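1. What would the 3D arrangement of this be:
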Amino acid sequence: MTGEGASALAGLGAVGVERLSGITLPAPSAAERASSGLLGDEEPGAEKTTDAASPGEPLFDAAATADIQGNVIPGFNKDHQRFLFFTASEVEGARAWLRWLAPRLSSMQEVLDFRREFRRERLESGSSKPSKTAIWTAFALSRAAVLKLLGEQALAEMGDRAFRQGMAARSTYLGDPATAGAPGHSGGWRIGGPDAEPDFLVIIAADEKDELDAAASVVISEAAVRGVDLAFDQLGENLPGNLAGHEHFGFKDGVSQPGVRGTTDDGEDISPRYLDPRNPHSRIFGKPGQPLVWPGQFVAGWPRQNPADPLIPDEGPGAFPVWARNGSYLVFRRLNQDVPAFWDFVARAAGEHGTDPVRFASMLVGRWPSGAPVSRAPEADDLALAGDEFAHNHFQFDDDTRGWTPSAELSGAGYAGDAHPRARSDVFGDVCPVSSHIRKVNPRDSGTDFGAPGDTFLRLMLRRGIPFGPPLAGVRDPSPDLVATERGLLFAAYMTSIEDQFEFVMRRWANSSVQPNAGGHDPIIGQSNVHGERERRLRLHASDGGERDIVLEREWVTASGGGYFFAPGISAVTAVLAAPASERSGRDES
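-> Purely as a prediction, here's the structure:
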């Protein structure tokens, strides 16, 4: 890693993003939204409505919020996490361990309570660190564990073929190399490769590293005495300092997450609503640019997304047995990132494209390192935009992005409004390339190969990833040992269809040069495997009005582990998975 690429990488994180502060009230509850008033003027011609929310949003009662795991909704989002993979050598011992583990799993309600309080703190102080700490635990099992604990019929009742086959068997289907020994080939994975599928995955998350390690030690020792062996232990940690929340290439990660429709017993929305309720877009978005998705896309047994109308759910039955209600599929990918190779390429290509390395890299990603979208900041990074959590995700690709009016509560709490430059129509990718990572995996308002933009809601996932390994970003003159150290992303995402969500996005969009719209492969996570050739291509618009085809001769992100898992409801761990066969509840189709 030399020259301009090394210099650009070393300069990342030199200046931190100042988050919003001085906002003293969180988003209103569902009941409060009904009586909130309009502040300011809507866009000309906008329809006015006084409805508080989309009709019929589901109620998550106390039983549901105690049963759904907290890393599914709302997500742990802790700085320090351990991913512990186990293999059970003795089935009854595994059941005994699960009986010990079940009461220690963190519920949706437990995590929601913490996250809501932290949200109040964050909006008021601007701090990214909570005043209180917590240790949380999540659990999931693989197809191999379903076979061991419940048998072949139970696995057959899991409707997702990808889960029933496992990730290693579908690795080349995802675009991973078919040639043994090639980087990313499943035979070289650290965990989850052929004939090395773990039974269980336990994720422990904490605010403090020493508390994390102490909790993990207890889980590992309790498993060991019951014949459940630790197969792999992976530490994931938020990057330090100004790079917090970034991935190893140096870009802010996880900016765009879907909201989940529904309210809890206390009347609060699961995903807060910040738009004025008389703006019709408040029925579709929580924060500006954050689509509200029906919970059945992420949690089994709940109303699912209807591609024809985002306000009306699809009530059709899901392909899950009864015991799987309140559970979710979990996709895990251990992704190595070749940071030096990425920035060496960027520096070389930027010179040929007539721009600087950071701007060129931002065109590949679709966001600047700070997280500011290229669509709203075409020429340079905008730290103020990046720090405004109500603005940095508010943009479209095909149409001009219109203004929005905050709810009365948000304005009254001190939010001054979104005064940042708006995104303009960019159908052909003149500003944000059609092949940029964020356009490939989430086309937003663009029509796709599957039709109208509403179909994109069906592909969204709840992402819970975290980096692993020491950073190179922000480091000047790194030692050879540091450069050679393994680093990357622990990709983790929850959904109710691995085939229609994760695999669809990877295979049909990221790995394609013409879908969801023509313009090239995803330059960050996309893969190409045409008759053994791994070459990818993308097309960028040049400043002189012309177009340039760019050839990517290698990947910078390669798999080094992975697996398909199922995260059951907490009650099912004890009542079904840990119970003797004579005591297990039914497994009929729901």
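
2. Every contact and neighbour count from this point should use C-alpha atoms.
-> Noted.

3. Determine how far the helix or strand where residue 123 lies lies from the middle of the whole chain.
-> Assigning secondary structure by DSSP states H and E places residue 123 in helix 108-125. Between the centre of helix 108-125 and the centre of its host chain there is 19 Å, according to CA atoms, centre = their mean, to the nearest Å.

4. Point out the other helices and strands that it packs with.
-> Where contact means 3 or more CA pairs under 8 Å, 6 or more residues apart in numbering; DSSP states H and E, helix 108-125 is packed against helix 62-67.

5. how close does residue 529 sit to residue 511?
-> With distances taken as CA to CA, to the nearest Å, residue 529 is found 9 Å from residue 511.

6. Then residue 49?
-> Residue 49 sits 42 Å away from residue 511, taking CA to CA as the criterion.

7. higher neighbour count, those two?
-> With other CA atoms under 10 Å as the criterion, residue 49 and residue 511 differ in neighbour count, and residue 511 comes out ahead with 24 against 14.

8. check contacts around the more buried one.
-> Residues in contact with residue 511 (CA atoms under 8 Å, 6 or more residues apart in numbering) are 175, 521, 522, 526, 527, 528.

9. Also residue 305?
-> Contact partners of residue 305, counting by CA under 8 Å, 6+ apart, are 293, 294, 295, 296, 297, 312, 313, 314, 457, 458.

10. Need the residues touching each of residue 529 and residue 511.
-> Common contacts of residue 529 and residue 511, defined by CA under 8 Å, 6+ apart, comprise residue 175.

11. next helix or strand past the helix or strand harbouring residue 350?
-> When secondary structure is defined by DSSP H and E, residue 350 falls within helix 339-353. Proceeding C-terminally, helix 339-353 gives way to helix 357-365 as the next helix or strand, assigned by DSSP H and E.

12. Run through who's touching that following helix.
-> 4-5, 8, 343, 346-347, 349-351, 368-369, 374, 379-380, 432-433, 435-438, 523-524.

13. any idea what sits nearest residue 487, other than its immediate chain neighbours?
-> Beyond its immediate neighbours in the sequence, the residue positioned closest to residue 487 (CA to CA, 6 or more residues apart in numbering) is residue 469, lying 4.2 Å away.

14. Checking my notes, residue 300 in a strand, right?
-> No - if the criterion is DSSP: H, G, I helix; E, B strand; the rest coil, then residue 300 is coil and not within a strand.

15. for it, what are its contacts?
-> Residue 300 sits next to 318, 320, 324, 325, 326, 327, 328, 496 when contact means CA under 8 Å, 6+ apart.

16. One more sequence to fold, the one below, so I can look at both together:
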Amino acid sequence: MAAQTIKWDPNTTLEKEDIQGLLVRGYSKLPYASYHLLRFNDLLDTKSYLQKSIPQITKASTSPDDLAVHLAFTYEGLKYLSLPEKTLRSFLRQFKEGMTEKHRSFVLGDEHVNSPELWEWGGPSNATVHALLMLYAKDNGTLEAAQSQHHNLFGHHQIEEVRMLATETLPNLKEHFGFRDGISQPYVGGFSSKQHDANEDILPPGEFILGYKNWYDQFPDSPILETVEDADDLLPNHPNNHKVKDFGKNGSYLVFRQLSQDVSCFWKYMKEQTASASDGQNEAVKLASKMVGRWPSGAPLVKAPQADNGQYANDNDFNYWKEDFNGLKCPIGAHIRRTNPRDSLLTEKTDLESKEMVLKHRILRRGRTYGTPLAESMKTEDLMDAADDGKERGLHFICFVGDLIRQFEFIQNAWVKFHKFGGLYEDSDPLIGTHYQKDGHVTDTFTVPEEPVRKRYKNMPQFTAVKGGAYFFFPGIKALTYLSRP
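-> Below you'll find the predicted structure:
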């Protein structure tokens, strides 16, 4: 194991009364959720809606047992709420330009079937989204009551619900392809009093929450507000300039991407590629696990290279540099090795240098699945044999970052999309990459290193597609209150 890295000052105290709770917990006790994309139509009515909603917002200081409510805003939404021009200019460029800016589509791999022109929401041909209301509940009745309450408020305040995105919790915390998900999350200093693992790296809260020191021992760029604009002295001073207020303090940037999953296509490809094997079904699962980097139970291939092993189902204590440098256990291009290379970046000279480089690019995931499973059991053999029902299913990918370009966009471009990642040649991420052959460029290959020779799987179809997406700002409670002032 590489040495533990700690970049957190334990004297740092998070202002959890001013932080929206989704930043510090994923609400495992609240399995029912829905996301509501909103458009404003009257400024005073919208501010009135915010005033009525803010008392319901769940703070990080509480761990609710029944309901959690959260609000976030697009750049267009903040403009609509009449934030001062200087404040609007001080947001990150990526947030202001939006996820669908032409160059950004290239950076993120939003081309071909992922093109924003094909999106169902958030794209250039779709209705403008101003805000995101997020509801989490203990049961369906509680969720429906909260939805009804807010729908009544929408009607009274001229707010249009552009789209409601439902969620579905799958058995055993799996995603639709049949693999255990959500195991690997960064440990953030100050988020929890829970004892962390001895080998667990501790990241500073400023990597994800504005107003606190980040990896570089600096305060991340945060939107400012002229002191004269804060007549009620609601917001804190900016840590680097006490002549202005820190509008971003205790807030974060939220990335939302709706990814559809073609489960039938996924397992059809696995079966086709292993049809000649004597034990085709097991070989199909093995190939799929090579692409994921974990077995269906969640066991990492580094710990269980030959077969699934439930005792490692929640295991996240592993690296690659010494355990699997050449990817003979977990292929270099596997999904979990691309999205979190741990200590295996070949551009670095040592495992410690590699690990610290990777830690600069972590994200905090808060996504949920949507749609009913193709097979109720979620067992791989049942998913493999199930007929395509034509229903929509997938993942609402949600993550928090303090820096959009250094964290989310870097991962998406340099690790997920890049076809030469880790010395590969024609491989994009097998699960969420863009697979195509066009103009001499090939990204529909998956390479499995083996001894004595590697094996390459070609003509891989697109297993996922982006259906919608946007960048949101997730403000602190005080900033929310400021936005609600007439």
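
17. so which of the contacts of residue 305 of structure 1 hold up in structure 2?
-> Among the contacts of residue 305 of structure 1, the ones still in contact in structure 2 (both residues aligned by TM-score structural alignment, their matches' CA atoms under 8 Å) are 293, 294, 296, 297, 314, 458.

18. now the helices: where do they sit in the stretch 201-350 of structure 1?
-> The residue ranges that make up the helices of the stretch 201-350 of structure 1, judged by DSSP state H, counting those that start in this stretch, are 209-224, 339-353.

19. What range does the longest one cover in structure 2?
-> On the basis of TM-score structural alignment, helix 209-224 of structure 1 is assigned to residues 140-155 in structure 2.

20. For that stretch, what is the distance to the chain centroid?
-> In terms of CA atoms, centre = their mean, the gap separating the centre of stretch 140-155 of structure 2 from the centre of its chain is 26 Å.

21. Map residue 75 of structure 2 across to structure 1 for me.
-> Using TM-score structural alignment, residue 75 of structure 2 lines up with residue 143 in structure 1.

22. my read: its match touches residue 169, true?
-> No - shown here, residue 143 of structure 1 and residue 169 do not form a contact pair, counting by CA atoms under 8 Å, at 11.9 Å.

23. Compare the two and say which is more crowded by neighbours.
-> The neighbour comparison of residue 143 of structure 1 against residue 169 (other CA under 10 Å) goes to residue 143, with 25 against 15.

24. got the contact list for the more buried one?
-> 155, 163, 164, 165, 166, 199, 564, 565.

25. Quick check: which of the helices of the stretch 201-350 of structure 1 is nearest to residue 249 of structure 1?
-> When the helices of the stretch 201-350 of structure 1 are compared by CA to CA, helix 339-353 sits nearest residue 249 of structure 1, at 5.8 Å.

26. how much does that closest one stray from structure 2?
-> Between helix 339-353 of structure 1 and its aligned partner residues in structure 2, the average distance after superposition works out to 2.0 Å, using mean CA distance after the TM-score superposition for structure 1.

27. Enumerate the positions of that helix that are buried.
-> Of all the residues in helix 339-353 of structure 1, those buried under the rule 16 or more other CA atoms under 10 Å are 339, 340, 342, 343, 344, 345, 346, 347, 349, 350, 353.

28. quick one: it to helix 357-365, angle?
-> Between the axis of helix 339-353 of structure 1 and that of helix 357-365 there is an angle of 100 degrees, by axes from the mean of the first three to the mean of the last three CA atoms, to 10 degrees.

29. and helix 339-353 of structure 1, what does it pack onto?
-> Packed against helix 339-353 of structure 1 by the contact rule (3+ CA pairs under 8 Å, 6+ apart) you find helix 3-11, helix 357-365.

30. Tell me the residue in structure 2 aligned with residue 577 of structure 1.
-> Taking TM-score structural alignment for the superposition, residue 577 of structure 1 sits opposite residue 483 in structure 2.

31. scratch that, residue 235 of structure 1 is what I was asking about
-> Applying TM-score structural alignment, one finds that residue 235 of structure 1 aligns to residue 166 in structure 2.

32. What distance do you get for the nearest residue to its match once chain neighbours are set aside to residue 136 of structure 2?
-> The spatial neighbour of residue 166 of structure 2 that comes closest, neighbours along the chain excluded (CA to CA, 6+ apart), is residue 34 at 4.7 Å. Shown here: residue 34 of structure 2 relative to residue 136 of structure 2, a distance of 7 Å by CA to CA.

33. intersection of neighbour lists for the two?
-> Taking CA under 8 Å, 6+ apart as the contact definition, residue 34 of structure 2 and residue 136 share the neighbouring residues residue 143.

34. Could you check which of these two has the larger neighbour count?
-> Neighbours around residue 34 of structure 2 and residue 136, counted as other CA under 10 Å, are more numerous at residue 136. The numbers are 27 against 19.

35. Quick one: residues contacting the residue nearest to the more buried one when sequence neighbours are not counted.
-> Nearest in space to residue 136 of structure 2, with sequence neighbours left out and distances taken as CA to CA, 6+ apart, is residue 33 at 4.3 Å. If you count contacts by CA under 8 Å, 6+ apart, residue 33 of structure 2 has them with 134, 135, 136, 137, 143, 166, 167, 168.

36. Doesn't residue 33 of structure 2 belong to a strand?
-> Yes - counting by three-state DSSP, residue 33 of structure 2 is part of a strand.

37. hey, where'd the helices end up in the stretch 251-400 of structure 2?
-> Listed in chain order, the helices of the stretch 251-400 of structure 2 (DSSP H, counting those that start in this stretch) span 263-273, 280-292, 335-339, 351-359, 380-385.

38. same check, this time on the stretch 1-150 of structure 2
-> Ranges of helices within the stretch 1-150 of structure 2 are 43-53, 75-80, 85-89, 93-97, 102-108, 140-156, based on DSSP H, counting those that start in this stretch.

39. Show me what residue 117 of structure 2 aligns to in structure 1.
-> Using TM-score structural alignment, the equivalent of residue 117 of structure 2 in structure 1 is residue 187.

40. Nearest residue to its match in space, please, no chain neighbours.
-> Leaving aside its chain neighbours, residue 187 of structure 1 sits nearest to residue 193 (5.7 Å; criterion: CA to CA, 6+ apart).

41. Tell me how many other residues surround the equivalent of residue 91 of structure 1 over in structure 2.
-> Residue 91 of structure 1 maps onto residue 43 of structure 2 when the alignment is built from TM-score structural alignment. Counted with other CA under 10 Å, the neighbours of residue 43 of structure 2 add up to 17.
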